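**Q** Here you go, sequence then predicted model.
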Amino acid sequence: MLYQLHEFQKALLQPMSSWARAASQAFIDGSNPASKVPGSDRLAASYELLYRLGKDYKKPEFGIRSVTAHGHEVAIHERIVIAKPFCNLIRFKRFSDDVETIKNLKEDPAVLVVAPMSGHHATLLRDTVRTLLQDHKVYITDWIDARLVPVEDGEFGLDDYVHYVQEFIRTIGAKDLHVISVCQPTVPTLGAISLMASAGEATPASMIMMGGPIDARKSPTAVNNLADQKSYEWFKSHVIYNVPPNYPGAGRKVYPGFLQHTGFIAMNPQNHLQSHWDFFQNLVRGDEQDAESHIRFYDEYNAVLDLDSKFYLDTIKTVFQDYSLPNGTWEVAGELVKPQDIKKTALLTIEGELDDISGSGQTRSAHALCAGIPKDSKDHYEVACAGHYGIFAGRRWREKVYPKIKTFIREHQNTKKTATRTAKSA
């Protein structure tokens, strides 16, 4: 019933939001007499803020048309490599007319970015992708809103997530691939690569894990505490709802994106209130650059997707209540996940000093679990003064984190190729 009430409220707000948008435009249109009214700038700002608070936020586009790579501007074409019911594997193909640039592009390492399925779209990693494209061939998992997936396509659980990641790695080719997992997917990605190693399959050249709950017992945050304090049955009965009839996934049981969004806001309500107040003030002052920055952020932040109930509940139990991965008890489709079997994949873990979603030490715990990886193939980096989003977006990501990742990938890319050449010579 809550989902239906949310849809009803959204439908009620749409006319008001559209009217507020029209009113805002009227008060800033120089040819309109309304713009001459005293205080019209404040009225326009008020209506614009009202419009943005009430509008419906759709999934944004990546919108990456070009980047600078190897000293030249190269065109970017976004295309789907694999289309599955709950996820599309997307490649950002780079093109150039310069012969030398084309040669350099071909020699760049391939990177698979495993985006989080935690309420936001993969476009939240736009800055991550754009930066990586300067020096890498980039693929990303683009998870599909569960309310858009028909019931006939079945459920999607944590095991399915692991199998999707494995399929994507095999499709791209594990040999020279570097896998970057951001936040939530650090666990299923480590599970996927562990199982591949246990089966004797080729594993990626490196895995880079950023701000994820490998061991959620360490430095528990508000997110961890909520999952730990409530029972599995509580989550099943209080936050799972059926998708309404007006969506393709009608009848599917989901954890609604609007609940996750409410949770995000509730973690830092004062910060969001201040941000909206600053936006209002910027509009009044005519500070278009800062106002546009606010709009870009909240267009992304407010666009949320639903999660299939099985995946959500599996994650709550496996990751945040049973701690199955660090306890060595996690099984995927009946197979025990053994990170210690990984021996040929380098490991880099990254944490933000001020991360309030994945606490200090949660990601770093992967080092102890991956006991089979040689010490000289492991590294850890703590980003000073960075929160959760700062490790994969913004200035700190571009100036501090990315150079570390780029160097790590190049070191282990070259190590693998050198080892191969040496073996062939022998």
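**A** Thanks, I have the structure now. Because the structure is predicted, anything quoted here is derived from the model rather than measured.

**Q** From now on I want contacts and neighbour counts done on CA atoms only, so please keep to that.
**A** Noted.

**Q** ok, which stretches of the stretch 151-300 of the chain are strands?
**A** With strands called from DSSP state E, counting those that start in this stretch, the stretch 151-300 of the chain shows them at 177-182, 206-210, 241-242, 253-255.

**Q** got a markdown table for those strands, with distance to residue 366 and mean neighbour count too?
**A** As requested, these are exported to a markdown table (distance: least, C-alpha to C-alpha, whole Å; neighbours: other C-alpha atoms under 10 Å):
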| stretch | distance to residue 366 | mean neighbour count |
| --- | --- | --- |
| strand 177-182 | 13 | 26 |
| strand 206-210 | 9 | 26 |
| strand 241-242 | 34 | 20 |
| strand 253-255 | 28 | 26 |
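
**Q** Redo those strands as a markdown table? Include distance to residue 103.
**A** Converted to a markdown table, the strands of the stretch 151-300 of the chain look like this (distance: least, C-alpha to C-alpha, whole Å):
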| stretch | distance to residue 103 |
| --- | --- |
| strand 177-182 | 18 |
| strand 206-210 | 23 |
| strand 241-242 | 51 |
| strand 253-255 | 46 |
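
**Q** Figure out which of these is closest to residue 15.
**A** strand 241-242 (25.9 Å; C-alpha to C-alpha).

**Q** ok, residues contacting that closest one?
**A** Here strand 241-242 makes contact (C-alpha atoms under 8 Å, 6 or more residues apart in numbering) with 1, 2, 3, 250, 251, 252, 253, 254, 255, 256.

**Q** try this one next to it:
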Amino acid sequence: MLYNAYELNRALLSGASALASVTAELLNNPALPFGYSGLSPVIASALDVFAHAAAPRGKPAFGIAEVVVDGMAHPITESVVLRRPFGNLLRFTHPGLAADAPRMLIVAPMSGHFATLLRGTVARLAERMEVYITDWADARQVPLEDGQFDLDDYIDYLIGFLEHLGPGTHMLAVCQPSVPSLAATAVMGAAKHPCRPASLTMMGGPIDTREAPTSVNDVAVTRPLSWFRHNVIATVPLGYPGAGRKVYPGFLQLAGFMSMNLQTHLQSHYQIFQHLVEGDGEGADSKKSFYDEYRSVCDMSAEFYLQTIEHVFQKHSLPKGEFVHRGKPIDLGAITDTAILAVEGERDDISGIGQTKAALKLATGLAKSRKEYLLAPEVGHYGIFNGSRWRGQIAPVVERFVETHRAREQARG
């Protein structure tokens, strides 16, 4: 009933959004004189804000046309190199890359948003690296016959992607996938797998959520797992390829994120309104672009979501040494030659300071010379992987870290 109620509400808002958009355009039409007098510009701006907020959204495109390296523009080629039911592997490259450019696998979060949320991450690293990214599927689009997808499957997907890319690949995980990425690295390290990552960078990841708990952690631990199973898990309705699949709907995740910083989001929309009233379309469009991406959400499989709540936030299985993969305990001490970089933001309100850094202590078999930590000053969660501070301060550290540890690739043969 939850999902059906949402679909009905979405249909109603879609119609209202279209009507508001048309009305705003009429009031702003220079051929109509009433658009220049009275409250018409104010009403048109208000309707425009409502139309944008209520408009339905699908999966965005990466849309990275080119990158500029040393003052020269290079066209980006995007392609799918591996297709799997719950996620494809995308490749971004350009003709200006060095023949021996490092390969970087970016592991996007499976947390309600599409991989395109990391568009800025991809664009910046693609300047000097051959970039690959996990393009996770919207669970409501995956037919039931394709089976389930849980944490074990997530780890298997990462191992499979690394095998496809071959030895010497570097890996970067943003937020939620830091846990399965670290686990996959340990599994491959224990097996001395030739395709284990040359380096692993984790950014704002919940490795040990007992460190500096945030409101996200508080929500996850104040209720039993049964509450989440009975209150936030829904069934995909008819009309979608995944009809009948149990999921954690993306619209619930978005509502949760919005409520955490409701005042900030309300202020942002008021600023859009002000820009429109003042005729500053460019200022309004910049904020609209952010929300176009932010409101584009997808569903997660119920089993993956519930296991994440249980093992990452409630039981702290990985830092306690109790996390298992396919029935076998995961030993983080088995990571002996994959260099680890932990990146945290000083103002991160999703993953608190120390949660990602904990990985450096847990990797007991890794030499200190292969561990590095960066605390980005005055940077929030989103700013770790997008925006000016990511491009100018954090990405250069990641690039230097990768280059520092590339010598190991030759040593592995």
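**A** Thanks, I have the structure now. Only a predicted model underlies this, so the values are computations on that prediction, with no experimental measurement involved.

**Q** which of the contacts of strand 241-242 of structure 1 count as buried?
**A** Listed as buried from the contacts of strand 241-242 of structure 1 are 3, 250, 252, 253, 254, 255, 256; burial here means 16 or more other C-alpha atoms under 10 Å.

**Q** would you list those in JSON lines and tack on distance to residue 80 of structure 1?
**A** Shown next, in JSON lines, are these (distance: C-alpha to C-alpha, whole Å):
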{"residue": "3", "distance to residue 80 of structure 1": "31"}
{"residue": "250", "distance to residue 80 of structure 1": "25"}
{"residue": "252", "distance to residue 80 of structure 1": "25"}
{"residue": "253", "distance to residue 80 of structure 1": "27"}
{"residue": "254", "distance to residue 80 of structure 1": "25"}
{"residue": "255", "distance to residue 80 of structure 1": "26"}
{"residue": "256", "distance to residue 80 of structure 1": "26"}
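
**Q** Of the strands of the stretch 151-300 of structure 1, which is nearest residue 290 of structure 1?
**A** Per C-alpha to C-alpha, nearest to residue 290 of structure 1 of those: strand 177-182, 27.2 Å.

**Q** Which residue numbers in structure 2 does that closest one align to?
**A** Under TM-score structural alignment, strand 177-182 of structure 1 corresponds to residues 169-174 of structure 2.

**Q** same question, stretch 294-302 of structure 1
**A** Mapped onto structure 2 using TM-score structural alignment, stretch 294-302 of structure 1 spans residues 287-295.

**Q** I would like the residues contacting the matching stretch, please.
**A** The contact list for stretch 287-295 of structure 2 (C-alpha under 8 Å, 6+ apart) reads 52, 57, 60, 113, 116, 117, 254, 268, 272.

**Q** Of those residues, grab the buried ones for PyMOL.
**A** Buried subset of the contacts of stretch 287-295 of structure 2, written as a PyMOL selection, criterion 16+ other C-alpha under 10 Å:
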select buried, resi 52+113+116+117+254+268+272
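
**Q** I'd like the list of the contacts of stretch 287-295 of structure 2 that fall within helices, please.
**A** Mapping the contacts of stretch 287-295 of structure 2 onto helices (DSSP state H) picks out 52, 254, 268, 272.

**Q** Reformat the contacts of stretch 287-295 of structure 2 into JSON lines and put distance to residue 236 of structure 2 next to each item.
**A** Listed next are those as JSON lines, based on distance: C-alpha to C-alpha, whole Å:
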{"residue": "52", "distance to residue 236 of structure 2": "26"}
{"residue": "57", "distance to residue 236 of structure 2": "17"}
{"residue": "60", "distance to residue 236 of structure 2": "21"}
{"residue": "113", "distance to residue 236 of structure 2": "17"}
{"residue": "116", "distance to residue 236 of structure 2": "23"}
{"residue": "117", "distance to residue 236 of structure 2": "24"}
{"residue": "254", "distance to residue 236 of structure 2": "17"}
{"residue": "268", "distance to residue 236 of structure 2": "32"}
{"residue": "272", "distance to residue 236 of structure 2": "34"}
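
**Q** if we take the contacts of stretch 287-295 of structure 2, which one ends up nearest to residue 153 of structure 2?
**A** Closest approach between these and residue 153 of structure 2, by C-alpha to C-alpha: residue 113, at 19.0 Å.

**Q** Output the contacting helices and strands for the lengthiest strand in structure 1.
**A** Counting residues, the longest strand found in structure 1 (DSSP state E) is strand 72-84. Applying 3 or more C-alpha pairs under 8 Å, 6 or more residues apart in numbering; DSSP states H and E, we find strand 72-84 of structure 1 packed against strand 66-69, strand 87-95.

**Q** since we're on the alignment partner in structure 2 of residue 220 of structure 1, how many residues are nearby?
**A** Using TM-score structural alignment as the criterion, residue 220 of structure 1 maps onto residue 213 of structure 2. Around residue 213 of structure 2 there are 19 other residues, counting by other C-alpha atoms under 10 Å.

**Q** No further questions, thank you.
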